[in-house]
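**Student:** Based on what follows, work out the 3D shape:
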Amino acid sequence: MFKSDLGITGYFHLQKFTFHRLGIDMTTRSARVIKIYFLTLQIIALATILIPIAVYSWQHIQEIVEVTNAMAPFMQATISLWKIWRVIYRRKEMAQMAENIYLISTRASAKELTHLIQENNRERLMNTAYYYSVLNTGMLALAAPVLVSFIQYLRLGEFSYIVVLKATYPIDYARPLNYFLIWLWTAVAIYGVIYGSVSVDSLYSWYIHNLVGNFKILQSKLVTAESASELSERRELIYYCIAYHQRIIAMTEQLNIIYQPIVFVQFSLNALQICFLAYQIGSGVVDTVDLPFLFLFMISVGIQLMIYCYGGQHLQNESVNVSKSIYQTINSSSWPNELRKVLLISMMRAQKPSKLTGIFFDVDLPLFLWVWRTAGSYVTLLRSVDQKTM
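**Tutor:** Sure thing, here's the model as predicted:
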């Protein structure tokens, strides 16, 4: 699908890698599933791990620390499972949209390509940090309980059988074989969480930054059109810019349709998830060995939120900047009335920002602040409930 990398370092690399790990080839127009059995195994592991966690939370409903400990990963698993299902359902549209963005980007000149290079570098840095944060969180979650159990065995001569996730498992995990099977089950589920989250979130970021890059290229083309000496050449460039603008807007609207259900579920659960993590960190009753995992988990969720909120705000700002470029262009006295009228219509359309929504809310930086403020309110509520039950 991508015949070249357009001279951009790491172009679509992380997205290709993470989707391949998930079991989907996103570099083909059909986005075929290349590891159907492995993908099915991840879905089953994620879906089934939710049940014992939910049962455990219900059994310990009066113990807020235990409930928050179990529900934070429960919500992340739910979000990741939902993302995987949406990818399976929409994967062809997602791959076709990636191809369309690539094809429209190939028409950029060497000078205009600097905008895409800048945006893709920004996207690559953010997504790489996000990937390693999520990967280290998952690895720490799997390794820490086993390591602590082994250290206690060396010190006390007794293996503690500490599980990765707090849950009411269907088998007794205080036996070596059962403990290993539960650890393996959890490992597959966490693998699904890592690559289900990073693949979808990094692809969203790639879409956003490349669309923003094309909005910037559009503004460069408007400047080029203004400096054209021949009226016929200027007219041709202007009509091309209008068609180019409409195409970018159409792709933005398609992106919103694809990601709207994902964004709605994610942000509906993120405030509670952050609340549970913050409560555990500040409760003072969590084991010291668990704190690095909780901090990493919190950082990963924060980066995940920033990818969506910053991306949505960045897209809004750059789409509105097009109207400013058009306004500066039509003020030139060298423009005939015919082209001024055409540009005026485009300017009116550009004044309406291209927004990404979660059905009931816009995805922008104020939403990022709202999630954290809401999570803080929930933490205060949990602490007051905990004090009353003491």
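**Student:** For the rest of this, base every contact and every neighbour count on C-alpha atoms.
**Tutor:** Noted.
**Student:** Can you give me every residue that contacts Trp49?
**Tutor:** In this structure residue 49 is Ile, not Trp. By Cα atoms under 8 Å, 6 or more residues apart in numbering, the contact list for Ile49 reads 185-186, 189.
**Student:** Over to Thr137?
**Tutor:** Contacts of Thr137 by Cα under 8 Å, 6+ apart are 293, 296-297, 300.
**Student:** which among these gets closest to Asn321?
**Tutor:** Ser300 (31.2 Å; Cα to Cα).
**Student:** Can you point out the helix or strand that includes the closest one?
**Tutor:** Counting by DSSP states H and E, the element that carries Ser300 is helix 291-330.
**Student:** want to put them side by side, so please do this one too:
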Amino acid sequence: MMDYIIYHIDDLALATASLSIVFTNVLTVIKTSTFLTYKREFKSLMAEFERMYDESGAKRCLVTLNVGAKRFVKLYFYSVSCTGLYFTIKPLVSMIWAKFQNKPLLLELPMPMRFPFDFESTPGYQFAYVYTIFITIMVVMHAASVDGLFVLFTTNLRGHFVALQYFIETNTFDKSDALLQRELRFYVQYHVRLLDLSQSVQHIFKPIIFGQFLMTSLQVIWALSCSAVGTAVQMSQWYNLPPRHRHVLRLMMLRSQREIIISAGFYEASLANFMSILKAAMSYITFIQSIE
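**Tutor:** Sure, this is the predicted structure:
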């Protein structure tokens, strides 16, 4: 894909389309490598959640939440799979349709990729096509699996916290001193256990969350880098234009100075906001380290 980007570096649309997929694949690599690095921690978390499912007395709440979480994960997996299937069969459908209309047959790959061999004719094209499908399946399976684990972990944590709140709110505390001490001890131990689990989930998913934020922000910045248009006008041979036509480029320069922004509810995805988030994050990290 990087070879494809370099080859089409002068075509912003093609380069951007391929770079977005590169970012997605990089994020999948981050997810997979994080899972392999913390494989023991993942197993320990799953075992701990299983033990707490039987010991905490919160089965009813957890069953309901897990049903919703499983449905959400399935929906997410199906949506990602459908996206991968679309990219996989789209070239085949296009070639069949072109042959049906007696148009020139263009060999197209599922993803914008280039290979260090002849992939534009048989049998190199067939090998490149099968390889691309295999990589797509691997990306879909790994991304959906790790994301599904995150949903299930956080859902179970939320269920346990809700259960603990329910135990405390519905307790009248009108009991003997020995029974009260036993129940309060259970609440404290349950709470500490949940806090430890929360820290573990945060620790193993921290690289993935950071990678998700970084890759998404880079895609937005790359796609919305409209200020380069003004630079291109300045670097062009604008002086060869007749004076009556130069105002067109002048208007384009003025418009390129206004940043393109994607609004998502209360958040606006832009380069300025991205940099401000990074600065704030570094300030918080420095502050916390100074306290520790």
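**Student:** Quick TM-score on the pair, please.
**Tutor:** Scored against TM-score structural alignment, normalised by the length of structure 2, the superposed chains reach a TM-score of 0.74; 236 aligned residues with a Cα RMSD of 2.5 Å.
**Student:** ok, back up a step: turn the contacts of Thr137 of structure 1 into a markdown table, columns for distance to Tyr89 of structure 1 and neighbour count.
**Tutor:** Output for the contacts of Thr137 of structure 1, formatted as a markdown table (distance: Cα to Cα, whole Å; neighbours: other Cα atoms under 10 Å):
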| residue | distance to Tyr89 of structure 1 | neighbour count |
| --- | --- | --- |
| Phe293 | 33 | 18 |
| Leu296 | 31 | 19 |
| Phe297 | 28 | 24 |
| Ser300 | 26 | 21 |
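**Student:** In the residues you listed, find the pair that's most separated.
**Tutor:** Farthest pair in these, by Cα to Cα: Phe293 and Ser300, 10.4 Å.
**Student:** ok so, going back, what's the next secondary structure element after the helix holding Ser300 of structure 1?
**Tutor:** Next along the chain from helix 291-330 of structure 1, counting by DSSP H and E, comes helix 337-350.
**Student:** buried ones in the following helix or strand past that next one?
**Tutor:** Using DSSP H and E, the helix or strand that follows helix 337-350 of structure 1 in sequence is helix 365-389. Under the neighbour-count criterion of 16 or more other Cα atoms under 10 Å, helix 365-389 of structure 1 has 365, 367-368, 371-372, 374-376, 378-379, 382 buried.
**Student:** again with stretch 145-154 of structure 1
**Tutor:** Buried residues in stretch 145-154 of structure 1 (16+ other Cα under 10 Å): 145-146, 148-150.
**Student:** And Phe100 of structure 2, how close does it get to Ser94 of structure 2?
**Tutor:** If you measure Phe100 of structure 2 against Ser94 of structure 2 using Cα to Cα, to the nearest Å, the figure is 10 Å.
**Student:** What separation do you get for the most centrally placed residue in structure 1 and Ser300 of structure 1?
**Tutor:** With distances taken as Cα atoms, centre = their mean, Asp201 lies nearest the centre of structure 1, 2.3 Å away. According to Cα to Cα, Asp201 of structure 1 stands 12 Å off from Ser300 of structure 1.
**Student:** With Ile194 of structure 1 instead?
**Tutor:** If you go by Cα to Cα, the gap between Ile194 of structure 1 and Ser300 of structure 1 works out to 10 Å.
**Student:** So for these two, which residues contact both of them?
**Tutor:** Val134.
**Student:** SS state for the alignment partner in structure 2 of Leu165 of structure 1?
**Tutor:** By TM-score structural alignment, Leu165 of structure 1 lines up with Met111 in structure 2. Secondary structure for Met111 of structure 2, judged by DSSP: H, G, I helix; E, B strand; the rest coil, is coil.
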